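K.L.:
have a look; sequence and predicted model below, questions after that.
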Amino acid sequence: MVLNPVLMDAMGQLAACWVAEQVGTDFNCFPSTIERIELLAPQPAAEAGLVLRGRQQALDPAQAADIAAARRWQFEARGADGRPLVRVDGLVNVFFHVPHRFYQVRRDPLGGWLGAPLAPLGGARLWQLESLPEAFCAQSNAIFLRMLAHATLAWEEREAWRALPDNLRQRRQWLHGRLALKELVRHWLHESTGQLVYPSDVVIGHDERGAPYVDGWWTQSLAPAPAVSLTHGARWNVAALRDDGAPVGVDAEEIGRVQRPELLAAAFTPAERAWLAAQPAAARDDALLRVWCAKEAAAKFLGSGLQGAPEAFAVAFESGGADRASVKAGDIMVPVLLGRVGDSVIALAEYQEKVSG
């Protein structure tokens, strides 16, 4: 006799239903071991009126009140006439709490979102995605990170995912940054066209200089591919988008991240260091990051990156404040808008003008 796989799956579903009644939906539970399976009759392929009963207890009686404790289940399935069909003993489930936004994306990749829009800065749309906690992503051999990748990546992106080094922190950052770009493009497409596409419909690529771009079937029927830019920190990711054909560059840094500000300031021009020295001591960290973020944003806008020469991107702030700057790189002047999002400085580079003379 062969066990009906649907009947076997129903046992796991019954265990999950019991857990959901206790804690709601924000969890995953997986069967880890099964001690014994008894097949007591030919297994039905299609039979109405089957009844499945289950009984559970905590493996450690001292943890009986802890919903997250491993539990041992016994199941019995009976036919409509009451005859026993199969018994399973010693099925042990392991339990994991999951963030609600992860649950939503896992359950419904089309309708779930990990991030949310930020207030626009200049002519660009902005999207912030807080990375799922590293400890959560590491659980059970990074199962949740792998689930997220397979729910959201296009086929061609999965090849790049599989080729990444076996480093949790690197894989987590790679995936969350990519998802920030995907969600921003999906949100923009939905607002612009009324059509919601899947995360896997938005394919993220990188040009020869490493700058991100987006592609997908929708570029042929819904809207041309917009310009995008991405920045990420240890805990969050910010993506920017322009849909008018103009390039865009975004950078953000968390206040307090720089442990040795004098080392960062060493990469500044004399004029930038003089401006920094003139700022009030209480605002020095903020001012330092405004200069650095302006350089990074302008370099991304130009598609070149800093190329190891941040001093080649000279930042000058408009008089009377630090919310607008111009970054001169060669004969190009890049306007940059700057602001604060929570404890982070954010810089957005847009447009470009030739420097006269």
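P.N.:
Arrived safely, thanks for sending.
K.L.:
from here on, just use CA atoms for contacts and neighbour counts.
P.N.:
Noted.
K.L.:
can you pull the contacts of residue 296?
P.N.:
Residue 296 makes contact with 249, 250, 251, 305, 306 under the criterion CA atoms under 8 Å, 6 or more residues apart in numbering.
K.L.:
which strands and helices sit next to the longest helix anywhere in the chain?
P.N.:
Of all segments of type helix in the chain, defined using DSSP state H, the longest is helix 168-193. Other helices and strands packing on helix 168-193, by 3 or more CA pairs under 8 Å, 6 or more residues apart in numbering; DSSP states H and E, are strand 124-130, helix 134-152, strand 203-206, strand 227-232, strand 236-242.
K.L.:
what would the ones you listed look like in TSV with mean neighbour count and distance to residue 69?
P.N.:
Converted to TSV, the helices and strands packed on helix 168-193 look like this (neighbours: other CA atoms under 10 Å; distance: least, CA to CA, whole Å):
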stretch	mean neighbour count	distance to residue 69
strand 124-130	22	28
helix 134-152	16	15
strand 203-206	16	40
strand 227-232	24	35
strand 236-242	25	31
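K.L.:
closest to residue 92 out of the ones you listed?
P.N.:
Comparing the helices and strands packed on helix 168-193 against residue 92 with CA to CA, the closest turns out to be helix 134-152 (15.1 Å).
K.L.:
ok, residues contacting the closest one?
P.N.:
Contacts for helix 134-152 (CA under 8 Å, 6+ apart): 98, 105-106, 109, 158, 161, 168-169, 172, 175, 179, 198-200.
K.L.:
which one (most neighbours) among those residues?
P.N.:
For the contacts of helix 134-152, counting by other CA atoms under 10 Å, the largest number of neighbours falls to residue 179: 27 neighbours.
K.L.:
then this one, side by side with the first:
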Amino acid sequence: APPAPAAVPAPAAGPGPAVAPVPVPVTGTWTPGGSPPATGTGIRTSVVRVSPETMPYLLDHCFFPQRAGWPDVADRWPVVPATTIVQHLMDTARRAAPGRVPVAVHGARFEEWLTATPAVDVQVTAEPVAPDRLALSFGPRARATVELAAGYPAPPPDRWRTDPAGERAPSHTAAQLYGERWMFHGPAFQGVTELSALGERHIRGIITAPAAPGALLDNVGQLLGYWIMATRTERTVVFPVGMREMRFHGPHPAPGTRVACLVRITSLTDTVLEADVQLSVAGVVWAELRGWQDRRFDNDPHTRPVERFPERNTLSEARPGGWSLVHERWPDLASRELIMRNSLGGAERSEYAKHAPRGRRQWLLGRIAVKDAVRQWLWDHGEGPVFPAELRVHNDDVGRPYVTGVHGRELPPLDVSLAHRAEAGVAIVRPHTPAPGPGIDIEEVTDRDPQAVASVLGADELRLLHGLCAATGDSEALWFTRFWAAKEAVAKAEGTGFGGRPRDFVVLEATLAGDELTVSGRLERAYAVRCAPAANPPGLTDRAYAVAWTTGPLGPTGIPHEEE
């Protein structure tokens, strides 16, 4: 058998710890290299304070951009990178075994986000489980086993090779990666300084080692993230959930060191992206990471502009007639969490959390739709960038929505209305007037039983409904849905809703095309209501909707006050 490789002596002083821990009394003792003590002995614990004050570099690892000088850090959502957690675990292992260095990390798993707002104390636990191995946990959120040795193994492995014929130049530069917000990272985590080559199953680049703890390996994840964005159009948001093995062949490169990175894709499914990684300094392999595993989150080309530049883009689509329509293109819970945090400010997130899980989805759709409608109105009238968190949607005593500015954002007097049904949300905004309006509603086109129809429509409306069905050939389900949505839109314009009495609102007439209806209300004798079809996009449950909206009552000349 070949002789065992010689060991590279450990440096006299390794890189500093990610943050100074608060020591907790140690239970038992352990001699590195010897047999591990019985379970429950030799356990070391310490506490790490996670906050923007103790870890200021996390202000450059915030998922969501906000207006410059934004005072609420929680709206930016500073999250501890998985690789920073790994650095904490390695630092803990180093302190637990003086004279030894961490040479590998095995079975790292990351169970949930760890955010820095509000501040949290995390207990880090280290327990010997084998000679030169410590099982570590970072609170309930992460765990791994760290392997220790007297020095780094030598010689390092050979560098991996790639076939230049299977590579192409990336479409972006490293500067564009950050300047165009393909990555959310701030300066402390902006380590990719060259995008060298892109292949069908690999990517190469140069990382200039940042100083922030864990930032060098975080940039590996950025290269992997760029690969999937450059080669796929859907489910391109990825975050680490595990790493099978991370093996190191020397001390951590000093800040400013150029590190060559080669990422090889080993598996890609709808939910998981896996890769192996090799990192080299001056032509010598420093580290190999095997089984890097990212989870893929739901997103599609419609949501990507909002993820990058929420202050200039909307999830909603502006529709003819001056209203907005949004579809829920984020069906899974984790993706919805990201959309929610990009759309709501702190007070609204608290409201969201108070809703029952089944009600949160449509509540969120309504908030997104009305914020998008207001922002689109502001842009149409010359306003510059407006982030979603700069607006807050309230409800008055009777449930009518209204919108205010947050942290210095001033709004003109505006009236808004919103509605949601299944996977769709709609909203409309107009300048404030003392008259009723605007109002909007969306309803799914579906068959109703005769009792339900009769409870909503009076005798004259039923005759009108049946006559329109006969004249147009359209189904009763479609015409009833138009009537229902039109009546609901007027009820919202008057600020009351049906109040259990839908017959108080009467459809007086409708065009054969079904795009214009006249409806009487409680406060005004006639409103002009417009109606348009809508449908879920591919990938969502097949549904057809009727959307009805009014901008207010008819004026003396028989046209809406707004148009007069």
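P.N.:
Done, it's in. Values in this document were obtained by computation on a predicted structure and should not be read as measured data.
K.L.:
quick one: TM-score?
P.N.:
Taking TM-score structural alignment, normalised by the length of the first structure as the basis, the two superposed chains have a TM-score of 0.82; 332 aligned residues with a CA RMSD of 2.9 Å.
K.L.:
circling back to that earlier point, quick check: of the contacts of residue 296 of the first structure, which lies closest to residue 233 of the first structure?
P.N.:
When the contacts of residue 296 of the first structure are compared for distance to residue 233 of the first structure (CA to CA), residue 251 wins out at 9.8 Å.
K.L.:
which bit of the second structure covers the helix or strand where the closest one lies?
P.N.:
If you go by DSSP states H and E, residue 251 of the first structure is part of strand 248-254. Mapped onto the second structure using TM-score structural alignment, strand 248-254 of the first structure spans residues 438-444.
K.L.:
neighbouring contacts of the matching stretch?
P.N.:
Residues outside stretch 438-444 of the second structure that contact it (CA under 8 Å, 6+ apart) are 415-422, 425-430, 481, 484-486, 488-494, 543-552.
K.L.:
so residue 220 of the second structure, which of the three states?
P.N.:
Here residue 220 of the second structure takes the helix state, with states given by DSSP: H, G, I helix; E, B strand; the rest coil.
K.L.:
give me the buried positions along stretch 107-119 of the first structure.
P.N.:
For stretch 107-119 of the first structure, the buried set under the neighbour-count rule, 16 or more other CA atoms under 10 Å, comprises 109, 110, 112, 113, 114, 115, 116, 117.
K.L.:
which one of the residues you listed sits closest to residue 51 of the first structure?
P.N.:
Out of these, the one with the shortest distance to residue 51 of the first structure is residue 109. That distance is 32.5 Å, counting by CA to CA.
K.L.:
aligned to the closest one, what sits in the second structure?
P.N.:
Under the alignment by TM-score structural alignment, residue 109 of the first structure pairs with residue 310 in the second structure.
K.L.:
also residue 192 of the first structure?
P.N.:
Taking TM-score structural alignment as the alignment basis, one finds that residue 192 of the first structure is matched in the second structure by residue 381.
K.L.:
okay, now its match: neighbour count?
P.N.:
Here the number of neighbours of residue 381 of the second structure (other CA under 10 Å) works out to 9.
K.L.:
need the helices for the first structure, in chain order.
P.N.:
Under the criterion DSSP H, the first structure carries helices at the ranges 5-23, 100-107, 134-152, 155-163, 168-193, 261-265, 270-277, 284-302.
K.L.:
ok, the most centrally placed residue in the first structure to residue 233 of the first structure distance?
P.N.:
Residue closest to the average C-alpha location in the first structure (CA atoms, centre = their mean): residue 176, at 3.0 Å. Counting by CA to CA, to the nearest Å, the gap between residue 176 of the first structure and residue 233 of the first structure amounts to 11 Å.
K.L.:
swap in residue 310 of the first structure?
P.N.:
For residue 310 of the first structure, the distance to residue 233 of the first structure (CA to CA) stands at 19 Å.
K.L.:
now the longest strand seen in the first structure on the second structure. Mean distance?
P.N.:
When secondary structure is assigned using DSSP state E, the longest strand within the first structure turns out to be strand 84-97. Superposing on the second structure places strand 84-97 of the first structure at an average distance of 3.2 Å from its equivalents, by mean CA distance after the TM-score superposition for the first structure.
K.L.:
how big is the angle separating that strand from helix 100-107?
P.N.:
Per axes from the mean of the first three to the mean of the last three CA atoms, to 10 degrees, the angle that strand 84-97 of the first structure makes with helix 100-107 is 140 degrees.
K.L.:
in strand 84-97 of the first structure, what counts as buried?
P.N.:
Buried residues in strand 84-97 of the first structure, defined by neighbour count with 16+ other CA under 10 Å: 84-96.
K.L.:
residue 198 of the second structure against residue 167, yeah?
P.N.:
Yes: under the criterion of CA atoms under 8 Å, residue 198 of the second structure makes contact with residue 167 at 5.4 Å.
K.L.:
how much space separates the counterpart of residue 337 of the second structure in the first structure from residue 235 of the first structure?
P.N.:
Under the alignment (TM-score structural alignment), residue 337 of the second structure pairs with residue 146 in the first structure. From residue 146 of the first structure across to residue 235 of the first structure, the span is 19 Å (CA to CA).
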